[in-house]
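>>> structure, please.
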Amino acid sequence: MDEVRAAFRDECARLAEILRGLDEADLDRPTPCPPWAVRDLVAHVRTGAGRVVDMLAAPAPDRAEVDAAGYFGAAKFTPEVDHARIDSARREARERPGVPEVAADFARTWRATDEAVAAQPPGRLVHTRHGDAMTLTEFLRTRVVEVGVHGLDLADALDRRPWLTPAAAAVVADLLTGGRPVPAGLDWDPLTVIRKATGRAALTDRERTLIEESAFRWLSFAG
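Below you'll find the model as predicted:
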């Protein structure tokens, strides 16, 4: 939990800093996650970062049934779920029209989550909104993925260098690869692993060949 919580804190604090420096026009830039603009994607990330508070207010399940890798299953990517996710983010974005509101709301949300996590005993279990029973640590790991990976999308939308923090990069890359090293010859750093594994950077023919020859597999968000 300490490692995952530190990654969540680092990545959220960095995103909050970025948001405070935006101007109003930045919020309407298109993102690599259509049809969302920056304001919509930020609303989606804010909602995801804040889910823990309500989850911890509910009764805990008896046992964990999935881990962070299992959480990213096909049920999270059905057309119905995707439509609801898109519409919800756009509605919430309209409620916070300006940069000060967007930045302040995200800062409040992630800090409330961090405080709620800090107050929990070791091994705390939670139910997700999809009905998954998992440990709080594993669910928080999925939040690091959400904030970190969508942070790459926001950086692309804003024409900025990726600001992914080392702690978050390590957590996300480890989850995507199952803790396995990438095949020899790829020489990928964690940021490249994340970009390649999530489809945010295309594989070259050489990379594809090395991966196929080594039978290397990574977590698919749609799988």
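>>> please count neighbours and contacts with C-alpha atoms only from this point.
Noted.
>>> tally of neighbours for Ile194?
Ile194 sits with 25 neighbouring residues when counted by other CA atoms under 10 Å.
>>> wait, I meant Val81
11.
>>> helix or strand for the residue nearest to Ala68 when sequence neighbours are not counted, which one?
With CA to CA, 6 or more residues apart in numbering as the criterion, Ala68 has its nearest non-adjacent residue at 5.0 Å, and that residue is Glu138. Applying DSSP states H and E as the criterion places Glu138 in helix 136-157.
>>> what about Met134, which helix or strand?
Element membership for Met134 (DSSP H and E) is strand 133-135.
>>> helices or strands up against that strand?
Where contact means 3 or more CA pairs under 8 Å, 6 or more residues apart in numbering; DSSP states H and E, strand 133-135 is packed against strand 125-127.
>>> endpoints of stretch 31-45, how far apart?
End-to-end distance of stretch 31-45: 13 Å, with CA to CA, to the nearest Å as the criterion.
>>> pull out the buried residues from that stretch.
Judged by neighbour count using 16 or more other CA atoms under 10 Å, the buried positions of stretch 31-45 are 31-32, 36-45.
>>> and what of stretch 208-223?
Residues of stretch 208-223 classed as buried under the neighbour-count rule (16+ other CA under 10 Å) are 210-211, 218-219, 221.
>>> what separates Arg143 from Ala68, distance-wise?
From Arg143 across to Ala68, the span is 10 Å (CA to CA).
>>> helices of the chain, residue ranges please.
Per DSSP state H, the chain carries helices over the ranges 2-20, 38-57, 68-71, 79-94, 99-118, 136-157, 166-177, 190-197, 205-214.
>>> out of the ones you listed, the one nearest His127 is which?
Of all those, helix 38-57 sits nearest to His127, with 6.4 Å by CA to CA.
>>> from the chain's centre, how far out does the closest one sit?
Here helix 38-57 shows a centroid-to-chain-centroid distance of 10 Å under the convention CA atoms, centre = their mean, to the nearest Å.
>>> another for comparison:
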Amino acid sequence: MDLFSRSWTALRAAVAALRDQDFERPSGCTGWLVRDLVCHLIIDAQDVLITLVTPAETEPTRDAVTYWDIVEVPTGDDPLDALTVRLAAAYGDPALLKFHLDDVGSAAGRAAELADPGVRVSTRDQVLTAGDYLSAYVLEWTLHHLDLIAHLPDVVEPPAESLSRSRAMLEKIAGAAFPASFSDQEALLIGTGRRVPTDAQQTELGELAGKLPLVLG
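Below you'll find the predicted structure:
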């Protein structure tokens, strides 16, 4: 629960520090500019708020790791992805995107702090405890933080503990550990297909290379 707050606060602070021209730079999400990514974060924050007030009576069907499904590599044809791009462009002024993220994002952060980790909630036709749901989002925030800074080297990186926890979660999803020589950031970028491994890294990956990329949805 605490790591959710730290990772989310760090990501929102990184967005708040962006210059207007940064919003027109590419992000680490294929086909998305930084402004599109920030718009997606607003939608994510809304999802957090909705989920935390959607109680469930049945037993959990997922946990923080199994919450994630492995999906096809995005092609850009998904209607929701296309809607995100159009919505981001409609904001016009980057200051409006910053304001909306700060407004909705702060509310999502407060809701997470107030949530009982043992309460069961429903999202995507699945049931999780609030604690597991928020833990799953540490991986979401960390990957998108890396997406945000992909072409903005002067923007602060995700917290080290977020990178470490996200790597551990991705390794559980993969069912195998990444080579010890990989930094946490390298493991996350290569593991999710955001970066192509070098020939040497490909060799180190061994059998795990055949499972990559792990595109999470």
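>>> and the TM-score between them?
Scored by TM-score structural alignment, normalised by the length of structure 2, the superposition of the two chains gives a TM-score of 0.82; 215 aligned residues with a CA RMSD of 3.1 Å.
>>> about what we covered before: could you dump the buried residues of stretch 31-45 of structure 1 to CSV with distance to Ala202 of structure 1?
Output for those, formatted as CSV (distance: CA to CA, whole Å):
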residue, distance to Ala202 of structure 1
Thr31, 17
Pro32, 14
Trp36, 22
Ala37, 23
Val38, 23
Arg39, 26
Asp40, 25
Leu41, 22
Val42, 25
Ala43, 27
His44, 25
Val45, 24
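>>> pick the one among those residues closest to Asp205 of structure 1.
The shortest separation between Asp205 of structure 1 and any of those is 23.4 Å, and it belongs to Pro32 (by CA to CA).
>>> what residue in structure 2 is paired with that closest one?
For Pro32 of structure 1, the equivalent position in structure 2 is taken to be Gly28, counting by TM-score structural alignment.
>>> and the gap between its match and Phe182 of structure 2?
According to CA to CA, Gly28 of structure 2 stands 19 Å off from Phe182 of structure 2.
>>> next: Ala88 of structure 2.
34 Å.
>>> for those two, indicate the residue with more neighbours.
More neighbours surround Ala88 than the other of Ala88 of structure 2 and Phe182, with 20 against 14 (other CA under 10 Å).
>>> need the counterpart of the more buried one in structure 1.
Residue correspondence to structure 1 (TM-score structural alignment): Ala88 of structure 2 is matched to Ala93.
>>> related to what we said a few turns ago, the strand holding Met134 of structure 1 vs structure 2, average distance?
Once the two models are superposed, strand 133-135 of structure 1 sits on average 1.7 Å from its counterpart in structure 2 (mean CA distance after the TM-score superposition for structure 1).
>>> whereabouts in structure 2 does that strand align?
Under TM-score structural alignment, strand 133-135 of structure 1 corresponds to residues 127-129 of structure 2.
>>> before we move on, the earlier item: could you count how many residues lie near the residue nearest to Ala68 of structure 1?
The tally of other residues near Glu138 of structure 1 (other CA under 10 Å) stands at 20.
>>> same thing with Ala57 of structure 1?
Counted by other CA under 10 Å, the residues lying close to Ala57 of structure 1 total 10.
>>> now do the one 5 residues further on
Burial measure for Asp62 of structure 1: 11 neighbouring residues, criterion other CA under 10 Å.
>>> give me the distance between it and Trp110 of structure 1.
When CA to CA is the yardstick, Asp62 of structure 1 and Trp110 of structure 1 sit 27 Å from each other.
>>> again, but for Leu140 of structure 1
When Leu140 of structure 1 is compared with Trp110 of structure 1 (using CA to CA), they lie 11 Å apart.
>>> swap in Leu203 of structure 1?
Remark: distance between Leu203 of structure 1 and Trp110 of structure 1 (CA to CA) = 34 Å.
>>> these two - which one has more neighbours?
A count of neighbours by other CA under 10 Å puts Trp110 above the other of Leu203 of structure 1 and Trp110, at 25 against 14.
>>> and the counterpart of Glu11 of structure 1 in structure 2, what does it touch?
The pairwise alignment with structure 2 assigns Glu11 of structure 1 to Ser7, based on TM-score structural alignment. Applying CA atoms under 8 Å, 6 or more residues apart in numbering, one finds that Ser7 of structure 2 lies in contact with 138, 141-142, 158-159, 162.
>>> out of those, which is most surrounded?
For these, counting by other CA under 10 Å, the largest number of neighbours falls to Thr142: 29 neighbours.
>>> aligned counterpart of that one in structure 1, please.
With the correspondence set by TM-score structural alignment, Thr142 of structure 2 lines up against Gly148 in structure 1.
>>> for Glu11 of structure 1, see how far away its match is.
According to CA to CA, Gly148 of structure 1 and Glu11 of structure 1 sit 6 Å apart.
>>> same question for Asp28 of structure 1.
Taken as CA to CA, the spacing of Asp28 of structure 1 relative to Glu11 of structure 1 amounts to 23 Å.
>>> same deal with Glu101 of structure 1?
As judged by CA to CA, Glu101 of structure 1 and Glu11 of structure 1 stand 19 Å apart.
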